[in-house]
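[1] What follows is a predicted protein model with its sequence.
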Amino acid sequence: MPLSRYFAFIIGVNVCLLSILRFFNWIQIDSKFISSYSIAALFLVLADAGEYLNNVEKTDQRKKINSKVKRLITVACYFLGGFSIMILPHMPNVWEAAFNDFVVLASIGMSIMIIGYRGLR
């Protein structure tokens, strides 16, 4: 198993720990950080789905070309996920509650859709 899977698992455990600390009011978190974590989660789930689709079939030439495009998209999703965690919360823009709710709900919805899709294949 690639080491990146362990890293992703540990990050997930820490985010769950962060949610528990926030639930009991032991820490305060700005909504812009919650939004950026949700955006990062969405990109990381999309990257995982891209890797899954990239490994499904690689037989004919057209699929090999599509495989290169899927690989590029997967790498871009990993980059955007890291960007969302490290840089996005510090960018000067307006983080409204409606945008925050949209990002959180969209990330959860896409994650569940991708898990369901992987179960169908």
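    Everything's here; your move.

[2] Every contact and neighbour count from this point should use C-alpha atoms.
    Noted.

[3] Distance of residue 22 relative to residue 107?
    19 Å (CA to CA, to the nearest Å).

[4] Could you do residue 79 as well?
    According to CA to CA, residue 79 stands 17 Å off from residue 107.

[5] Can you pick out the residue with more neighbours from the two?
    Comparing residue 79 with residue 107 by other CA atoms under 10 Å, the one with more neighbours is residue 107, at 22 against 15.

[6] which residues touch the more buried one?
    38, 39, 41, 42 (CA atoms under 8 Å, 6 or more residues apart in numbering).

[7] this is the comparison structure:
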Amino acid sequence: MGNFIFGAIIAVLGLAYVGGWDPGNEAVGEIVTVHQMPDVGVLDGVPDAGVRVKAVVKNAGKKGVLRVRAKLSTSEGEWVREQQLHFDADETKDLRWFFHEPTVNASNVQSWVEVSPGVRSVKESKKKEA
């Protein structure tokens, strides 16, 4: 029985480390909106066409850290941007990510934003084909 309890404790600590779980973190993220648009960014001092993903993220809990992850999927591949941000209680932030990887010829452009810990929802934005 002692080995089982020890193993369970190690498993929980391992998941906490890998997943970034913090029992003292009382932030609860909520994704309000997600939008994407073609845009031009500057990469190494040179203009580069790509896709900008914008999201409004709100902390519906107490102050703490939220992990926000933006994902872009196109006919040319998938890319991810992730960051951990401190939020005060009830704070809302406008976040933006620039993806320079897809070309202007990319099709089926879709973006998702996830937040954790938070409300279990993923917001998605799709490019409207002309």
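    That came through, no problem. In this text the structure is predicted, and so the values were computed from the model without any measurement.

[8] Any idea what the TM-score is?
    The TM-score (TM-score structural alignment, normalised by the length of the first structure) is 0.25; 51 aligned residues with a CA RMSD of 4.4 Å.

[9] one step back: out of the contacts of residue 107 of the first structure, flag the one nearest to residue 63 of the first structure.
    Distance to residue 63 of the first structure, by CA to CA, is smallest for residue 42 among these, at 25.4 Å.

[10] My guess is residue 57 of the second structure contacts residue 93. True?
    Yes: with contact defined as CA atoms under 8 Å, residue 57 of the second structure and residue 93 form a contacting pair (5.5 Å).

[11] between these two, who's got more neighbours?
    residue 57 (23 against 13).

[12] can you pull out the helices in the second structure?
    Along the second structure, the segments classed as helices by DSSP state H run 2-19.

[13] burial count for residue 13 of the first structure?
    12.

[14] Check residue 22 of the first structure too.
    13.

[15] got it, and residue 40 of the first structure?
    24.

[16] Name the secondary structure element that contains it.
    helix 31-56 (DSSP states H and E).

[17] Now do the buried residues in that helix.
    31-51, 53-54 (16 or more other CA atoms under 10 Å).

[18] just checking, residue 73 of the second structure touches residue 81?
    No: if you go by CA under 8 Å, residue 73 of the second structure and residue 81 don't touch, sitting 11.9 Å apart.

[19] Of those two, which one has the most company?
    Between residue 73 of the second structure and residue 81, counted using other CA under 10 Å, residue 73 has the larger neighbour count: 18 against 13.
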